[in-house]
Structure formats: structure tokens, C-alpha cells
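S.K.: Structure of the sequence below:
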Amino acid sequence: MTNKKFAGQVTLLLLVNVFVKLIWIFFIERKVQLSVGFAQYGTYYSILNYTLILSIINDPGLNNFLINQLSKDKSDVKQISGLLYLKIILSILYLVITLVGSFILGLEDYQLVFLLIMYQIGYSLLTYFRSFLKGHQLLNIDVIFSVLDKSILIVFFIPLLYLNTAFIWTIKFYAIAQLLAVIISLLICIYYLNKRKISVFVRKHILFDFQLIKSVFPFAVFAFLVVAYNRVDVIMLDKILDNGAHETGVYAAAYRFLDAATMFSILFASFLYPVIGKLINNKKQIEVIVKQSFVFLVSASLILAFASWFYRNPLMQLFYLEKATENLALIFGVLMFCLPLIALYYVFSTLFTAKNSLKLLNFISAMGLLINVGLNLLLIPNYQALGAALSSLLSFAIVGLLYSVLYYTYFKYSFEPIIWIKLLLYAGLLCLLGSLLTKISINWVFSLVIYFSLSTIVGVFFRFFDVKKIRKMIS
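M.R.: Got it, this is the predicted structure:
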């Protein structure tokens, strides 16, 4: 397969996933939350994040190892069979540990806990079998299976959510439906692999290679710390407060938009990673590409952050109708200021990952987790969901500063002062523009369109959005 064809298929995979996830976030998740209520959804969201954090037990990097193994030797059935048996053992271990942990934490809805644990196991198995598609370079088919479970649910849920039906929503039905969609997708994937005569295991080759876990352990630790660092605030919010379920639901409603906006940074980082990796391997300078990526992502994120702040009330009213409150709008506005810091994080973490600096990444992620937990303990009791939002903003800022210092320390590069001055000036102009536009008596949608248009023009003037440079960098 040519590099150009491979890049095209990876691009398709990413874009399809982004498109389906956006539909899922705004048309399904949001509507389900409005149907079941913020408190019920808050309980679900807390348990979902708890099972997600511990899911690293279920897959400590085995899927990536499998893809690597298949790319080297597709005929080593013994090694591959051993990998599947090992994954089954880890899934059972994950089930036991997560259930015991739920008892310790006092997660009272054990049926929902079990359903979401099984969903994580099913999704992980689907990802595992999809690895065979990647390993055999069936990337076009992998695109289908990457969104099949969500697509099934979107087709199934839209009539129930948007047509006048007598159906009464519960959060357990929502969890069961997700589990069934993953199981259906998993069975279809296994059937397809069998039809293509792609061997996934042989019964006589039962081998448990626990040494493999040792080799992928640093990557597993990094994955765990990143997920815990981003998701622990939800669990703390639910457990610390007496009205934790409702506040978690409010936080989830606001965080949904940050989650959607972050996909742009993830998409960009997926293109950036192989480029930086190639430059480092060829001992070429990375300063220019890092600077261009940083400036582009941060400036674009600043536009979204300030737009979210100035138009936070009408945006929340548009999406959450009578459930929208001043508090929800404030939490949403604060959370969206995390976006430029997340963009900074993705640029520098991509750089250190390409450099294979796992110890450094684990140190930064551990620091971020400790800071986030400490700030949440301090702020959640007094400010509730707003406290969790402020904790996220402050911890992202500290981690971003740490990344910037270590970038200079390890690579001896630093951004010229003029870049920081231009970004600060740009932020000031965006703030001024938003303040002026929101004081003019015009329709807020029209005002928002003007804001985005003028912000982009100013960004082009500052040379933050140099399309030619970005196109050249990607090519």
C-alpha cells in the first residue's frame, strides 16, 4: 500500500469517526439526558467514567501490540491465540476489580455498573478484533466497524427520541441498548473475519504470555493517567456532594461541548504524530512544525473559547431549553477556556510521544492527576460543578506550563516573545470584539456569525491561519 493511499484511508477513518461522534453527542446523548433528567444521567455519567478509567486493566495496550505483530508475521497463530486468551483473562480480572471497587466507592446502582462494565468489555473486544482488519490493511472495512455500533443506535434512537411516541426513557434502557449494539457489531466483525478466513485463534494453542504485559506497561500507565486525569473530577463530583448526581448531570451537559471541540485537536494531532516522528528519526529540526501547529491550534481554540463565553446563555438555551440555567451557562463558559490549553497539551504530548519519552509523559500526567484531585477536593465542596470546571481549567493551565518548560529543557527550543505577544493581543481583541457585539441589539445567531467572521479575518492578518503553510506541513 502506498503512503498516499494509507494516509487517505486513515484520514477517512478519522473524519467518519468525528462526524458520527458529533451526531451522537449532540443529537443522541443530549436528547437522552433531557429525556431521563440531569440526575439520572449524572449517575450514569459518573459510573461510565469510573468503568472507563479502570478499563486499562482490560486492555493495557494489547490491541496495539496485535497490530504490530500482524504487520510482522500474520501466520504466527500461536502467538495471536495466546493474546486472545490473555485478553479474556484480563477482561475477567477487570470485571472483578471494577465490581469490588464499585462496592468500596458506594456506587449503589449495581445493575447499571454491571451493564457498563460489560459494555467496556464488549467495546474492547470489538477494538481487538478490528485490529485484525488494521493488521491485514483492510482499513476501508475498519472504517465501517469503527462506527457501526453508534450508527445502529443513531438509526434506532432517532425515531424514539424525535417522534411523538409513548416510549418512556430510562437510563438502564440506554445502557442496555449500547451494550446490545456493541455485541451485534462484535458478532458481525467476527463473522466477517471468519468469512475472509482470517485466523483469530486456535483452540489447541492456549498460551498465557504475561511477559507481554511488562513490555506494554509504560504505555498502559500513560493511558490510565491521561484518562484518570480527564475523568476523575466526574466521579469526585458525584461522591463528594449530597446532590452529586444532579451536579454531575449539569457538568456532563456543559462538558459535552468541550468533548466535541477537543476532537479537532485530536484529529490534528493524529496527522502531526507521524510527521514529527519522521523528522526526529531523520534527525531533522522540528521547531518550525511545532511552532506552526501550536499557533494554529491555540488561536483557533481561542476563537471557540471566547465565542462560548460571550454567547454561553443563548447557546445553552438552544440546546437544553427550559433545563438551561445561568449556572449551567457559566460552567460551560469556564470549561471551554480549557480548549486552548488542551490544544497546547496535544501538540506537546504528541511531540514527546514521537520522541518515545514515556517516563516524562507519565510524570507530567501523574502531576496533572494529583493537581486535579487536590483542586477538586478544595473547590467542589464550595462551588459544586463550577468547582470541578475551575479545577479542570487550573490543572490544564499548570500542566500546559509544565509542558512548555520541558519542551525548552529537552529540545532547547523556545517560541519567540513575539508569538506570545501576538497571541495575547489576539485574545484581547477577541475579548473586545465579543464585548462589543453582545452589546449591539441584533439576533444572537447573526452576531455569532459576525464574531466568527471577524475573528478569522484578524487571525489571518496575524498569520495564525496560513493555509499554504498548513497544507505544506500535512503534505
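S.K.: going forward, measure contacts and count neighbours with C-alpha atoms only.
M.R.: Will do.
S.K.: G434 against R312, yeah?
M.R.: No - applying Cα atoms under 8 Å, one finds G434 not in contact with R312, separated by 11.6 Å.
S.K.: Comparing those two, which shows the higher neighbour count?
M.R.: Each of G434 and R312 has its neighbours counted (other Cα atoms under 10 Å); G434 has more, 24 against 21.
S.K.: so who does that one touch?
M.R.: Taking Cα atoms under 8 Å, 6 or more residues apart in numbering, we find G434 in contact with 306-307, 310, 451.
S.K.: Kindly list the longest helix within this protein.
M.R.: helix 358-411 (DSSP state H).
S.K.: which element follows that helix toward the C-terminus?
M.R.: For helix 358-411, the succeeding helix or strand toward the C-terminus, using DSSP states H and E, is helix 417-439.
S.K.: Pull out the buried positions in that following helix.
M.R.: For helix 417-439, a neighbour-count test (16 or more other Cα atoms under 10 Å) marks 422-423, 426-427, 430-431, 433-434, 437-438 as buried.
S.K.: of the residues you listed, closest to V221?
M.R.: L423 (34.1 Å; Cα to Cα).
S.K.: Identify the residue nearest that closest one in space, chain neighbours excluded?
M.R.: Distances taken as Cα to Cα, 6 or more residues apart in numbering place S299 nearest to L423, at 7.0 Å, with adjacent residues excluded.
S.K.: how about the one you found, what does it touch?
M.R.: Per Cα under 8 Å, 6+ apart, neighbours of S299: 340, 423, 426, 459, 464.
S.K.: For the fourth one, identify the helix or strand it belongs to.
M.R.: Of the helices and strands defined by DSSP H and E, G459 is found in helix 444-461.
S.K.: what's next to that helix, contact-wise?
M.R.: With Cα under 8 Å, 6+ apart as the contact definition, helix 444-461 has outside contacts at 299, 303, 307, 311, 314, 426, 430, 433-434, 437-438, 465-466.
S.K.: swap in stretch 122-134?
M.R.: Stretch 122-134 is contacted from outside by 58-59, 62-64, 66-67, 70, 139, 141-142, 145-146, 179, 182-183, 185-186, 189-190, 193, 198, 200, using Cα under 8 Å, 6+ apart.
S.K.: which stretches of the chain form strands?
M.R.: Using DSSP state E, the chain contains no strands.
S.K.: To check against the first, give me the structure of this:
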Amino acid sequence: MLSSFFRNAIFVLLLNLVVKGVYLFGIERTVQNRLPEADYGLYFSLLGLGMILQVIADFGLQLYNSRTLSGHRQLLAKYFPYFLALKAILGVAFFLVLLVTGFALGYRGMEIGLLLLIGSGQLLNSLVLYLRSSLAGLGRYALDSTFSILDKVLMIAIVGGVLVFAPEHLSITLFAGTQVLCWGLTAMGVGYFLRSKLSDLRPRFDRATLALLLRGGAPYAIAILLQTAYSRTDAVMIERLLPDGAYLAGHYAAGYRLLDAINTVGWLMAGLLLPMYARLHARGESLRDLLRFSVHVLVAGALVVSVPVAAYARPIVHLLYDFAEPRTAAILFFLSLTFVAQCLNYAYGALLGATGFIGRMNYVFVAGIVLNVAGNLWALPRYGATGAAAVTLLTQSFVAATQAVLAHRWLLIPGGTVRWLGLLMLAALLPVAAVLVHSLPSLPWVGQFVLLLATGAGLVLVLRLVGVRELPDLLLRRE
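M.R.: Now for the predicted structure:
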């Protein structure tokens, strides 16, 4: 299982570095630079609202399905028609709540139209995630990883074509509409590959079965809602509460895009971890080796990437964005460090989800929401969008640390399973290395950035968080 995770993690990393790197920095960045800042800021705020409410369309079915199939793969054909029926019902509920919430927050006219378009994309995204969870639950990790980037490949082709051949037609509505199209095509592609495993593709409406699935997904749904709420309310609060909120949300979105870029790999690795943890748990096998390796890889990797990004936030934002200013760099500084906490969350969130303990975390997630909202109400009037980024770092760190401590306690896993001292030493040495590298005036900042990345990777090996001899064995071993 350990080597399977490592091989698929390498595959996911390579896919996303190439495809999502091109999309985020070649397509989405260019779109934001071409459009008025307030237009993209409004889109980013509405996207955050859609992501918070997306839990209604998903209701934890993705995680419940992945966990269930990992231990009992024969259940896919039995329950798939009922899952489809439930997704249709939940989709209608999602749109109703989205409309009511949009009107309650004061959105009108074109804003509501854009919200519905974004909501359509979120609904299809939810469907794709559910279909992909079936692939992961069946152990088709490489195929799942391939479909994770299909929508971005299509976006690169379509929006890239508009940028090259008809840039005058570019608008935020066209951009959001293209996302809907790409998610729809991706859903059709995943469904095509699943059809051989299914005897019936028609939705079935049986009250008892649908209630059973809802009860199974409910603990995950509540956890997802709470987690999304404390991580996405900041954009909505910036856009609604601050003067020139849409403009400031655009600057916040610029920093958040870089967080999303590096965060995608961690999120996808968590998607690999959950079915693997679930399969080990169903077999009654030890979870320690996979936990240790995943925490070391995710957290050490996050430190190696986030510290250089934070150290060179100012030249990075000026390189990428025409509208960059000092506060854009300050936002990126705090958000890039958030990646470390999020990776710790991914490692332990997948573990708790696979073992059925995620529902117990809801009290912690509620505390995270209270901390985030209260922190933003205090910080936004004083420090603007930069304060919101700092509050995000504080909230994510609190939830990540609490989740890790509780996971070890609930699952009776010794704290020494993970080499925390080595991770703390890496976290302490990287800023020192950043100061030393920054003192090399003869080297341009890009060279300093690459040197700091290489230094971080070297420290990971020196501290033996990942062994040099271990890597080839994990890559080549067959299970």
C-alpha cells in the first residue's frame, strides 16, 4: 500500500505540475490580467459562496462512496443508480439554497446570473468528484488522477483559443460558462469508463435506500460544510464588507490562486490516501507506515515549497500580475504559509475519514468557523485583505494541530510514529536558509528561489524525513 501511494503520488505530481501549472499561470492569470479587477474579484467571491454551499449537492457522498467501495468493491453496481437519483435531488436543493442566499446577500441582476453559472459548474464538479471517487474506490488511482486534470486540459484549449484568436470576446461570463462546459465533458468521460462496471445507469428512487445513503454521507457532509466555511468565508466577507470589496477580492484572489496551485497536489494526494486508509482499516492492517510516510511527504514538501514562495512573494506577484502592489505580496506571504497547515489537514483528515472518526471533528471545525469569522470582523477594518490572509493562516493552523492530536488519541497511534522533531527542525532551518540565500546579491531572485528550493529538498534528505534508499524501492516495488 505504501509503494502504491508513492507511485500514484509521483504520477499525480507530474500531471498537475504540467497541466494545472499551464492552466493557472498561462490561462487563469492571463484572464485576470485582461479583465477589470472588480470583475474577477466578484467572480472569486461568488465562487467562494458556491463552494461553501456545494456540500448540499455532494452531501458527503464522494467520501462515503470512496470509503465504502475501498472495503467492498462489489457494491458499486448495486448502489450507483441510487447515488445518481440522490445527486439529482440534491442538485435541485443546491440551486434553491444558492439563489436564496445570493438574494439575501444583496446580489442582483448580472451578479445573480453569474452566480447561477458558477453554481452550475460547482454542481457538475460535485458529480465529477463523485464519479472519480468510484474509480478511486475500485483502486483505479492512475485513471482517477488522469481525470483530475481533464477539465483543465479542455479549459486550456478553449479559453487559450479565445485569448489567442478572439481576445475581444473575453468576459467573466464566457470564462465561467466554459468551466461549466468542461466539467460536463469531464463527467461524461468518467461515466464512459465506469459503464463496464455497471449494469444499470438509470437513476432509481427508493426512499429507504436514499435515506440509507443520506445517513452514511451526513457525517462527511457536515465536516465538509464546516471545513469549507472556515476556509472560504474570507473572500465573501472581503467583497461584502470592505469599501471597493470586489477590487480588493481581486487582489486576494491573486494570492489565493498561487495557494490553489500548490494546494492542488496536496488535495489530490489526500484523495489517494482516503481509499488506501479505508482498505487497510477494513483488512485490520496497521495504518502507521502509511501515516508516517504521508505526513512526512506532505508536510515536508509543503515547507520546502511554501517558505521560498513566502520569502519571494513580492517579486513573484510583480512577475505574474500587472496590477500587483505591496499588499498583494503581503496576502501571498500569509496564504503560502497556510499550505503547510492544509497539508497536515489532508493527511489526518483522510485518516479520520477512512476510519469513521471525521464526524467527531465537527466541534473543532465549528471552532474554526468562529475563529475565522470573528478574526475577520476584527482584522478586515484594520488591515483589509492582508488581515484576512493572516486570519486564514491562524485558523488553518489551529484546526490542523488539533486534528493531528485528536487523531493520534482516538486511533491509539503513538505520537512518535511521525518524526515531529525532524519536521520542526526543517521548519526552523528553512527561514535561516532563506536569509542566507537572500544575502547573495550576485544571484538574481529567480536563482535564489531555485537555490532555496534545492536547499529545502536537501534538508529533507539530511533530516531523514524521506530516505534516499527508500525512494527507488517504493517506486519499483509491486504489491
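S.K.: Kindly provide the TM-score of these chains.
M.R.: Here the TM-score for the pair of chains, by TM-score structural alignment, normalised by the length of structure 1, is 0.85; 467 aligned residues with a Cα RMSD of 3.6 Å.
S.K.: so what's F339 of structure 2 up against?
M.R.: If you count contacts by Cα under 8 Å, 6+ apart, then F339 of structure 2 has 259, 262-263, 302, 306 around it.
S.K.: same thing but at 7 Å, please
M.R.: When contacts are counted by Cα atoms under 7 Å, 6 or more residues apart in numbering, F339 of structure 2 touches 259, 263, 302, 306.
S.K.: Inside helices: which ones of the residues you listed?
M.R.: Per DSSP H, helices hold the following members of the contacts of F339 of structure 2: 259, 263, 302, 306.
S.K.: Among those residues, which one has the most neighbours?
M.R.: Neighbour max across those (other Cα under 10 Å) = A302, 24 neighbours.
S.K.: ok, so what distance separates it from R382 of structure 2?
M.R.: Using Cα to Cα, to the nearest Å, A302 of structure 2 is found at 30 Å from R382 of structure 2.
S.K.: what's the answer for F333 of structure 2, then?
M.R.: F333 of structure 2 is 18 Å from R382 of structure 2, where distance means Cα to Cα.
S.K.: So for those two, which sits in the more crowded spot?
M.R.: F333 (24 against 11).
S.K.: Now do the same contact list for the closest residue to that one other than its chain neighbours.
M.R.: Once flanking residues are discounted, F333 of structure 2 sits nearest to A310: 4.4 Å by Cα to Cα, 6+ apart. For A310 of structure 2, the contact set (Cα under 7 Å, 6+ apart) comprises 332-333, 336-337.
S.K.: can you tell me how far A310 of structure 2 sits from G271 of structure 2?
M.R.: For A310 of structure 2, the distance to G271 of structure 2 - Cα to Cα - is 26 Å.
S.K.: and if you look at R327 of structure 2?
M.R.: For R327 of structure 2, the distance to G271 of structure 2 equals 33 Å [Cα to Cα].
S.K.: next one: L377 of structure 2
M.R.: Distance from L377 of structure 2 to G271 of structure 2, by Cα to Cα: 33 Å.
S.K.: Neighbour count: these two, which is higher?
M.R.: Neighbour count, other Cα under 10 Å: between L377 of structure 2 and G271, G271 has more, with 23 against 17.
S.K.: From G353 of structure 2, how far out is the more buried one?
M.R.: Taken as Cα to Cα, the span from G271 of structure 2 to G353 of structure 2 is 11 Å.
S.K.: cool, and I262 of structure 2?
M.R.: According to Cα to Cα, I262 of structure 2 stands 23 Å off from G353 of structure 2.
S.K.: Can you find the partner of K152 of structure 2 in structure 1?
M.R.: Alignment note (TM-score structural alignment): K152 of structure 2 maps to K150 of structure 1.
S.K.: compared with structure 2, how much does stretch 372-380 of structure 1 deviate?
M.R.: Superposing on structure 2 and averaging over aligned pairs (mean Cα distance after the TM-score superposition for structure 1), stretch 372-380 of structure 1 comes out at 1.3 Å.
S.K.: Using neighbour counts, pick out the buried residues of that stretch.
M.R.: Buried residues in stretch 372-380 of structure 1, defined by neighbour count with 16+ other Cα under 10 Å: 372-373, 375-377, 379-380.
S.K.: Include distance to R283 of structure 2 when you put the contacts of A310 of structure 2 into TSV, please.
M.R.: What follows is these, written out as TSV (distance: Cα to Cα, whole Å):
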residue	distance to R283 of structure 2
L332	43
F333	43
S336	38
L337	37
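S.K.: how do the residues you listed look in structure 1, which are kept?
M.R.: Contacts conserved in structure 1 for these, using both residues aligned by TM-score structural alignment, their matches' Cα atoms under 7 Å: F333.
S.K.: out of the contacts of A310 of structure 2, who has the most neighbours?
M.R.: L332 (31 neighbours).
S.K.: which ones are touching the closest residue in space to that residue that isn't next to it in sequence?
M.R.: Leaving aside its sequence neighbours, L332 of structure 2 sits nearest to G255 (Cα to Cα, 6+ apart; 4.5 Å). Contacts for G255 of structure 2 were tallied using Cα under 7 Å, 6+ apart; they are 328, 331-332, 335.
S.K.: Show me the two of those that sit farthest apart.
M.R.: Maximum distance among the contacts of G255 of structure 2 (Cα to Cα): 10.7 Å, for T328 and L335.
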